[in-house]
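Peer 1: pasted the sequence and its predicted model underneath.
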Amino acid sequence: MIAEFDKIIVSIHPQWVQYAKDLIAKYIDDDRIVVIEGGSERNDTVMNAINYIQENFGKHDDDVLVMHDAVRPFVTRRIIMDNIRLAETYKAVDTAIGATDTIVRAVDGEVVEIPVRSYMYQGQTPQTININAFQNQYLQMSEAEQRELTDSAKVMLLAGYQVGVADGEESNMKITRPYDLRIANAIAKEDSDV
């Protein structure tokens, strides 16, 4: 566990809250962990976490929230610490790796742009935000904007903040498709054999 975290908030679908609490109680002994209900959209979940923090610990200008997706189980301590370090300079931090494939933007089945690959990155998590700055911007947005902007770093960009980039890692993969799960299982097995 990362000692620098004051609290570890697990935001989860309401139907799975008790199950998550039971699993954590069984396998992890850390009283910093709390399980709360997530929201219907990603930013609703972020706001639920922010509301929990404010209700239980108050509001401080330098508070940051480091957000990580459970579908990326191989995040490293180095990535997390880089996010924390960069949050001292930036109001938002995104984790990314340089694109190895050419990125193609298409609309209606036709290529409309092929950006220069050396400027393209693939976003990962964690993402880190200054809580006050994010909340101020998010609450000014229309409901439609809140639903459309599912990326916290983009919300901060729209607010005019510079977003720092923490170097990600290929191993910090997202498990989305059955093939990803096969790769993740192979990585997990390899790590357990060591």
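Peer 2: Nice, thanks for sending it over. Residues are numbered from 1 along each chain as shown.

Peer 1: from now on I want contacts and neighbour counts done on CA atoms only, so please keep to that.
Peer 2: Noted.

Peer 1: what is the end-to-end distance of stretch 117-126?
Peer 2: Taking Cα to Cα, to the nearest Å, stretch 117-126 runs 23 Å from one end to the other.

Peer 1: give me the buried positions along that stretch.
Peer 2: Within stretch 117-126, the residues scored as buried using 16 or more other Cα atoms under 10 Å are 120-121, 123-126.

Peer 1: hold the first one in mind and look at this next one:
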Amino acid sequence: MNSVALIIPAAGSGERLNHSIPKPFIEIAGKSILEHTLSRFTPVKGLRQVVIATSAEYLERARSICRAALPPDMDFGCLVGGEQRQDSIFNALQQVKEADLVAVHDAVRPFVETVVIDQCIEVAEDVGGAVVGVPAKDTIKKVDDDQVITDTPERKYLWQTQTPQIFKKEILNEAYAKAEQEHFQGTDDSSLVERLGYTVKMVKGNHSNFKITYPVDLKLAKLLLGESG
């Protein structure tokens, strides 16, 4: 089993949730969303290190959560994130120690299944990069700046990307270093790797691995985690 380092960007605001607390630190059923998310990764056998990128204001809170949620012997670090998500992950990569693979996972996806994480690790070990996602349920339209439809891609080739996204450490380091050098902003971690020509495979996940973004997502998360009200 290859060793895995986990990076979690956790600096998202609660603005779209109409909440004053940043999303990862909102509590559901007595635990922060970040704690619920970490609990999905602690059973992963190869996990050796966790790095959390968050705001300066919540840095100590993130450390406290790691101490409570992670095994006592787990190596972890918390740092202040950058201006954009990509900047935060670039900074976090500098803190990764000895690891064969690096997984990046959204702090506010607390329902990813551990078995899917394991599958993603296996694929990344094999081909170099793996991304969890689900086939698109709806027809996707491509439009121009005036909202005029210009194309209808064939749906069987379209997937909605989730996290984790897992890569061999040297590949992800190269991709982020190249993006930093060329001032390239990608849409996700995989887009940085893809542009260098490396293979990235999709691993089928579940629609339950949703990202808590809007108030309705928070309501559903509370329901799934058994919190009433």
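Peer 2: Now that the structure is in, tell me what you want to look at. As the structure is a prediction and not an experimental result, all values here were calculated from the model.

Peer 1: from the buried residues of stretch 117-126 of the first structure, which single one is nearest residue 2 of the first structure?
Peer 2: residue 126 (13.4 Å; Cα to Cα).

Peer 1: returning to that earlier point: okay if I get the buried residues of stretch 117-126 of the first structure as JSON lines plus distance to residue 52 of the first structure and secondary structure?
Peer 2: Output for these, formatted as JSON lines (distance: Cα to Cα, whole Å; DSSP: H, G, I helix; E, B strand; the rest coil):
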{"residue": "120", "distance to residue 52 of the first structure": "35", "secondary structure": "coil"}
{"residue": "121", "distance to residue 52 of the first structure": "32", "secondary structure": "strand"}
{"residue": "123", "distance to residue 52 of the first structure": "27", "secondary structure": "strand"}
{"residue": "124", "distance to residue 52 of the first structure": "25", "secondary structure": "strand"}
{"residue": "125", "distance to residue 52 of the first structure": "21", "secondary structure": "strand"}
{"residue": "126", "distance to residue 52 of the first structure": "19", "secondary structure": "strand"}
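
Peer 1: leaving out sequence neighbours, find the closest residue to the residue mapped onto residue 121 of the first structure from the second structure.
Peer 2: In the second structure, the residue paired with residue 121 of the first structure according to TM-score structural alignment is residue 159. Leaving aside its chain neighbours, residue 159 of the second structure sits nearest to residue 135 (4.2 Å; criterion: Cα to Cα, 6 or more residues apart in numbering).

Peer 1: show the contacting residues for that neighbour.
Peer 2: Residues in contact with residue 135 of the second structure, defined by Cα atoms under 8 Å, 6 or more residues apart in numbering, are 156, 158-160, 204.

Peer 1: which of those residues does the first structure keep?
Peer 2: Shared contacts between this structure and the first structure among the contacts of residue 135 of the second structure (both residues aligned by TM-score structural alignment, their matches' Cα atoms under 8 Å) comprise 156, 158-160.

Peer 1: nearest to residue 33 of the second structure, of those residues?
Peer 2: Once Cα to Cα is applied, the member of those that ends up nearest residue 33 of the second structure is residue 160, at 22.2 Å.

Peer 1: from residue 103 of the second structure, how far out is the closest one?
Peer 2: For residue 160 of the second structure relative to residue 103 of the second structure (Cα to Cα), the value is 18 Å.

Peer 1: and for residue 127 of the second structure?
Peer 2: 15 Å.

Peer 1: taking the kept ones among the contacts of residue 135 of the second structure, tell me the two that lie furthest apart.
Peer 2: Farthest apart among those by Cα to Cα are 156 and 160. That separation is 11.5 Å.

Peer 1: quick one: which of residue 127 and residue 103 of the second structure has more around it?
Peer 2: The neighbour comparison of residue 127 of the second structure against residue 103 (other Cα atoms under 10 Å) goes to residue 103, with 27 against 14.

Peer 1: wait, what's in contact with the more buried one?
Peer 2: 4-7, 164-167 are the contacts of residue 103 of the second structure under Cα under 8 Å, 6+ apart.

Peer 1: and with 10 Å instead?
Peer 2: For residue 103 of the second structure, the contact set (Cα atoms under 10 Å, 6 or more residues apart in numbering) comprises 4-8, 47, 50, 117, 120-121, 124, 129-131, 163-169, 172, 189.

Peer 1: same question for residue 141 of the first structure.
Peer 2: Contacts of residue 141 of the first structure (Cα under 10 Å, 6+ apart): 147, 149, 155, 159.

Peer 1: farthest pair in those?
Peer 2: 147 and 159 (16.2 Å).

Peer 1: all strands of the first structure, in order?
Peer 2: Assigned by DSSP state E, the strands in the first structure fall at 8-12, 33-37, 64-67, 92-98, 105-107, 110-113, 121-130, 163-167.
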